[in-house]
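Asker: Pasting the sequence and the predicted model now:
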Amino acid sequence: MARRIVVRGKVQGVFYRAWTMETAQSLGITGWVRNRDDGTVELLAMGNADAVNELIHHLHEGPPAARVDSVEVEEATAEPLDHFEKRPTL
């Protein structure tokens, strides 16, 4: 399963990407996360459906300093990655 996710709210400057990496890695998910110039955080999550859905559930809360207003999820094409990484701002 592969999903492209955009998280809106106070999600930059609050360790949201680092928290996402740790959470995704603990669930065995591959993919990437990056900040976007518009203040959102975007990620690609790939793995078994239960793990990806659990990550999506956690993304609605985020780390303690974050405020999540919305989480948009759409189907995505898988990329050939064997880990979860941070990418530069888009």
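Answerer: Received the coordinates, thanks.
Asker: contacts and neighbour counts: CA atoms only from here.
Answerer: Fine.
Asker: and A2, what does it touch?
Answerer: By Cα atoms under 8 Å, 6 or more residues apart in numbering, A2 lies in contact with L44, A45, M46, G47, V52, E75, A76, T77, A78.
Asker: The structure to be compared is supplied as follows:
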Amino acid sequence: MTEDVRMTAWVRGSVQQVGFRWWTRSRALEIGLLGYASNLGDGRVQVVAEGSREQCDELLHLLRHGDTPGRVDGVTEIWGKPEGGYEGFAIR
């Protein structure tokens, strides 16, 4: 059994006002992750996902290489221990 992780990713590019958070939520729910996606004031989208390392890696790959709305110029991520408290995957 694999231990769950928390991935926080910051997505740069043309990712606000194009349906990117909704797309991310749909992919995360398909994968089985918990967490949220939110717009940041500097134009980035922050994605916080909790689940297995494999599930989070799958979402990270989609954020970088998937057919996303808008345009992704880059993704930076950090890994940590899950904090819990999420019910599903939210848009914030």
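Answerer: Yep, that arrived. It should be emphasised that the depicted structure is a prediction, and the values quoted were computed from it without experimental measurement.
Asker: Include neighbour count when you put the contacts of A2 of the first structure into TSV, please.
Answerer: Putting the contacts of A2 of the first structure into TSV (neighbours: other Cα atoms under 10 Å) gives the following:
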residue	neighbour count
L44	25
A45	27
M46	27
G47	18
V52	22
E75	12
A76	14
T77	11
A78	16
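Asker: could you pull out the strands for the second structure?
Answerer: Remark: strands assigned in the second structure by DSSP state E are 4-14, 34-39, 45-52, 71-80, 89-91.
Asker: returning to that earlier point: identify the farthest-apart pair in the contacts of A2 of the first structure.
Answerer: Farthest pair in the contacts of A2 of the first structure (Cα to Cα) is V52 and T77. Separation: 14.0 Å.
Asker: ok, the residue of the first structure positioned farthest from its centre to R87 of the first structure distance?
Answerer: Going by Cα atoms, centre = their mean, the residue of the first structure most distant from its centre is P80, 17.0 Å out. Computed as Cα to Cα, to the nearest Å, the P80 of the first structure to R87 of the first structure distance reads 15 Å.
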